[in-house]
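> What would the 3D arrangement of this be:
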Amino acid sequence: MHSSAQISSATRLRWPHGAVGNMLLATLAFATMNVFVKQLDRIPAMEIVFFRCLVSGIICGVVIARERLDWKGNNHTILIARGTFGTLALFLFFVTLQHMHLATAVTIQYLSPIFTALIGVFLLREAVPKRQWLFYGLAFAGVFVLKGFDSRVSTFYLLLGIGSALFSGTAYNLVRRLREREAPIVVVLHFQLVGIAAGLVFILFRWQTPSPWEWLSLLMCGILTQVGQICLTKSLQSERIAQVAVLNYLGLLYALLFGVTLFGEHYTLQTVSGISLVITGVLLSVLFGKPRPPAVIEETETAVV
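Next up, the predicted model:
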């Protein structure tokens, strides 16, 4: 077994920018996955959840076996709760992706960092500097300028999207609770196991046979999920949760790009204004957010796989 110092040193070599670099990689992986999900409009959302989690779960199992880790973990209640909230958030998000424009669905999902910060104050007792709230507000205002007043957004799917964001924020905080207790890959595995169990129950009653292209898309959803989930877990376990979660907003740029090139969405003055506000809020948060003392950084890095 490697010492904490060795693990910490190796981690810094692989990930020189720590939480920020991991969150950026996670955002790109999830944005690409969203494209595949939206193209699977013939497949029920819960069936996509099942295959997404199945592929990612198999990859997790291989990694855990190779590293000789205990796949069961030690904090079963929190692990199952994290998996449950994550699965609910995922299902609702897939529904909105299939029934709304890509950028609109993703924009609503980006309410999750706000819920993450709010829940983190009560669940984790993490203080958020006053200036940080100002930056959040600026980014949040950008989200509403961008898509918040889109007449194409139905109230029903808007509520589903908000519910997904709320469940995501809860799941992210539970990941943080497991920071020093579980290896990130074990946390990711339990998310997949809950998704597989829930999806299996669904497809027993409603199965839609995928075409060859849809099978490939389902496979890519699982692979991209694995990349995104590991990077996300690493990021949340090595930085203040409220500060790093706001980087999720950068995925909006990917959504707009893919929306224009693949789904025929277009930019407007409202869109450009919203993007500018979101990017400004994100950059200010990253550049001027409250840093952690080195001792805390060293402590959290030892928990990274």
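
> switch to C-alpha atoms for all contacts and neighbour counts from now on
Noted.

> I'd like to check which residues are in contact with Val246.
With contacts defined as CA atoms under 8 Å, 6 or more residues apart in numbering, Val246 is in contact with Pro113, Ile114, Tyr136, Val282, Ser285.

> For this structure, which segments count as helices?
With helices called from DSSP state H, the chain shows them at 4-14, 18-39, 45-67, 76-99, 102-109, 112-123, 130-143, 155-177, 184-203, 212-236, 241-245, 251-263, 269-288, 294-301.

> Reformat the ones you listed as JSON lines; add distance to Phe149.
As requested, the helices of the chain are exported to JSON lines (distance: least, CA to CA, whole Å):
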{"stretch": "helix 4-14", "distance to Phe149": "42"}
{"stretch": "helix 18-39", "distance to Phe149": "22"}
{"stretch": "helix 45-67", "distance to Phe149": "26"}
{"stretch": "helix 76-99", "distance to Phe149": "16"}
{"stretch": "helix 102-109", "distance to Phe149": "10"}
{"stretch": "helix 112-123", "distance to Phe149": "18"}
{"stretch": "helix 130-143", "distance to Phe149": "10"}
{"stretch": "helix 155-177", "distance to Phe149": "11"}
{"stretch": "helix 184-203", "distance to Phe149": "33"}
{"stretch": "helix 212-236", "distance to Phe149": "30"}
{"stretch": "helix 241-245", "distance to Phe149": "24"}
{"stretch": "helix 251-263", "distance to Phe149": "16"}
{"stretch": "helix 269-288", "distance to Phe149": "10"}
{"stretch": "helix 294-301", "distance to Phe149": "40"}
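
> Columns mean neighbour count on top of the ones you listed, output as a markdown table?
Listed next are the helices of the chain as a markdown table, based on neighbours: other CA atoms under 10 Å:
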| stretch | mean neighbour count |
| --- | --- |
| helix 4-14 | 14 |
| helix 18-39 | 21 |
| helix 45-67 | 20 |
| helix 76-99 | 21 |
| helix 102-109 | 25 |
| helix 112-123 | 21 |
| helix 130-143 | 20 |
| helix 155-177 | 22 |
| helix 184-203 | 22 |
| helix 212-236 | 22 |
| helix 241-245 | 25 |
| helix 251-263 | 18 |
| helix 269-288 | 18 |
| helix 294-301 | 15 |
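
> I'd like the structure of this one too, to check against the first:
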Amino acid sequence: MNRSEAGPLGSDAPTTPAGPGRGLAYAASAYGLWGLLPVFFLALKPMGPVELVAWRIVFSLVFCALLLTVTRRWGAFRVIARHGRTMAIMAVASVLIFCNWQTYVFGTLSGHVVDAALGYFINPIFTVLIGVVLLRESLRVAQWIAVGIAAVAVVVLAVGYGSVPWIALVLATSFGLYGYIKKRVGGTVDALSGLTIESLYLLPVAGVALVIVSTTSGLLIGAPGPWHLALTVLSGVITAVPLLFFAAASRRLPLVTMGLVQFVAPLLQFIVGVVFLHEAMPLERWIGFGLVWVALVVLMIDLAAAAGAARRTPPVLP
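Here you go, the predicted model:
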């Protein structure tokens, strides 16, 4: 099997043109699983968000260690671990993903699944702003229009909520910055090693959280029955597998395709929140979401046009 045919546990090397079909399947699997996360987390009630995230960290590390053992990749992991600058960057990524996980689980368990979906809808727009602020990139006119529409949407939603939609904004900010940080080490840290390092950094935080919960309200892992314990253990798998699928898809699909498929996750979350959990959607929220979706359409059209122009531009010969 060559690298172009490798599964999600393969290397991060570029692949041959034969990959897009399989890449789309990987992308759909990743975003589909992420989109259904609210259902999984709600099944773990009455466990609270602090305990749930702590166990998620613990079992993510256990699952990653098993994968590294089965795939015989501990050697590559040790090479990364010896690189001080990379480990320092990964420490920052760990803080950001912890904030993201904790906010997302809190939002899900407190009846704000729609807010969480909004966060991931506006994440691409926030990513554009990161390019301006941190990378000093210049925005095209269409990108400025998308950002402006999104800003209006946030104002409308704030009016509709009666307060700033902080869950959505924290999720968009933390995940956008997390993506920026991970891109800085993307060429040297594969998805599995990255999650292993992040889980290792967060293990002490998880330990402290579990001690605090056990001495206050008491640990609820497995309290409703053995199935609850099994689901909690599976939280490590649910965390790692979509990430590995995403890494495999990223190697096989163009940026435009990945940009379009990514909306599967927040769309599924939105459906879960509105249709199955019956979260309130007054007119102001529909207008706000509508504006966000218009902004995303503008952004995606611009991205597709820019990608098409880049393909038509002949390479500059030395």
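
> care to give me the TM-score?
Taking TM-score structural alignment, normalised by the length of structure 1 as the basis, the two superposed chains have a TM-score of 0.74; 288 aligned residues with a CA RMSD of 3.8 Å.

> Redo the contacts of Val246 of structure 1 as TSV? Include distance to Phe258 of structure 1.
Formatted as TSV, those follow (distance: CA to CA, whole Å):
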residue	distance to Phe258 of structure 1
Pro113	22
Ile114	24
Tyr136	25
Val282	21
Ser285	25
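
> closest to Ile241 of structure 1 among the residues you listed?
Distance to Ile241 of structure 1 across these (CA to CA) is lowest for Pro113, with 9.0 Å.

> for the equivalent of the closest one over in structure 2, what are its contacts?
Mapped onto structure 2 by TM-score structural alignment, Pro113 of structure 1 lines up with Pro124. Residues in contact with Pro124 of structure 2, defined by CA under 8 Å, 6+ apart, are Gly176, Leu296.

> Quick check: the gap between Pro124 of structure 2 and Asn100 of structure 2.
Distance of Pro124 of structure 2 to Asn100 of structure 2, computed by CA to CA, to the nearest Å: 15 Å.

> Mind reading off the mean deviation between stretch 235-248 of structure 2 and structure 1?
By mean CA distance after the TM-score superposition for structure 1, the fitted stretch 235-248 of structure 2 averages 3.0 Å away from its aligned residues in structure 1.

> Just want the most central residue of structure 1.
Note on structure 1: the residue nearest the mean C-alpha position is Leu232, at 6.4 Å, using CA atoms, centre = their mean.

> Quick check: it touching Ala29?
No - in this structure, Leu232 of structure 1 is not within contact of Ala29 by CA atoms under 8 Å, at 10.1 Å.

> Quick one: residues in contact with stretch 19-30 of structure 1.
Taking CA under 8 Å, 6+ apart as the rule, stretch 19-30 of structure 1 contacts 15, 224-225, 227-232, 234-236, 238-239, 244-245, 247-248, 250-251, 254.

> same thing with stretch 269-287 of structure 2?
Contacts for stretch 269-287 of structure 2 (CA under 8 Å, 6+ apart): 35-39, 111-114, 116-118, 153, 156-157, 159-161.

> Map Ala30 of structure 2 across to structure 1 for me.
Checking TM-score structural alignment: Ala30 of structure 2 goes with Ala26.

> OK, contacts around the nearest residue to its match once chain neighbours are set aside?
In space, and not counting its chain neighbours, Ala26 of structure 1 is closest to Gly228: 4.0 Å by CA to CA, 6 or more residues apart in numbering. By CA under 8 Å, 6+ apart, Gly228 of structure 1 lies in contact with Leu25, Ala26, Thr27, Leu28, Ala29, Phe30.

> make it 7 Å
Residues in contact with Gly228 of structure 1 (CA atoms under 7 Å, 6 or more residues apart in numbering) are Leu25, Ala26, Thr27, Ala29, Phe30.

> Going by the alignment, it corresponds to which residue in structure 2?
Matched to structure 2 by TM-score structural alignment, Gly228 of structure 1 sits across from Pro242.

> how much space between its match and Leu195 of structure 2?
The spacing between Pro242 of structure 2 and Leu195 of structure 2, counted by CA to CA, is 12 Å.

> next one: Gly186 of structure 2
Applying CA to CA, the value for Gly186 of structure 2 to Leu195 of structure 2 is 12 Å.

> cool, and Arg251 of structure 2?
Where Leu195 of structure 2 is concerned, Arg251 of structure 2 sits at a distance of 18 Å (CA to CA).

> do Leu171 of structure 2 as well
Distance of Leu171 of structure 2 to Leu195 of structure 2, computed by CA to CA: 18 Å.

> Endpoint to endpoint, stretch 240-256 of structure 1 covers what distance?
End-to-end distance of stretch 240-256 of structure 1 (CA to CA): 28 Å.

> which residues touch Ala172 of structure 2?
Going by CA under 7 Å, 6+ apart, Ala172 of structure 2 touches Gly119, Tyr120, Ile122, Asn123, Phe126.

> again, only this time at 6 Å
With contact set as CA atoms under 6 Å, 6 or more residues apart in numbering, Ala172 of structure 2 has these partners: Gly119, Tyr120, Asn123.

> ditto for Phe63 of structure 2
Gly236.

> Structure 1: which residue goes with that one?
Here Phe63 of structure 2 is matched to Ile59 in structure 1, going by TM-score structural alignment.

> Near Gly186 of structure 2, how many residues? Count them for me, please.
By other CA atoms under 10 Å, the residues close to Gly186 of structure 2 number 14.

> How much space separates it from Thr86 of structure 2?
For Gly186 of structure 2, the distance to Thr86 of structure 2 equals 10 Å [CA to CA].

> about what we covered before: now the contacts of Ala172 of structure 2 in a markdown table, with distance to Trp286 of structure 2?
Shown next, in a markdown table, are those (distance: CA to CA, whole Å):
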| residue | distance to Trp286 of structure 2 |
| --- | --- |
| Gly119 | 15 |
| Tyr120 | 16 |
| Asn123 | 18 |
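
> Please point out which of these structure 1 shares.
Retained in structure 1 by both residues aligned by TM-score structural alignment, their matches' CA atoms under 6 Å are the following of the contacts of Ala172 of structure 2: Tyr120, Asn123.

> From the contacts of Ala172 of structure 2, pick the one nearest Thr215 of structure 2.
Nearest to Thr215 of structure 2 among the contacts of Ala172 of structure 2, counting by CA to CA, is Gly119 at 33.3 Å.

> List the contacts of that closest one.
Going by CA under 6 Å, 6+ apart, Gly119 of structure 2 touches Ala168, Leu169, Leu171, Ala172.

> With distance to Phe77 of structure 2 as extra columns, can I get the residues you listed in CSV?
Below are the contacts of Gly119 of structure 2 laid out as CSV (distance: CA to CA, whole Å):
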residue, distance to Phe77 of structure 2
Ala168, 34
Leu169, 33
Leu171, 29
Ala172, 29
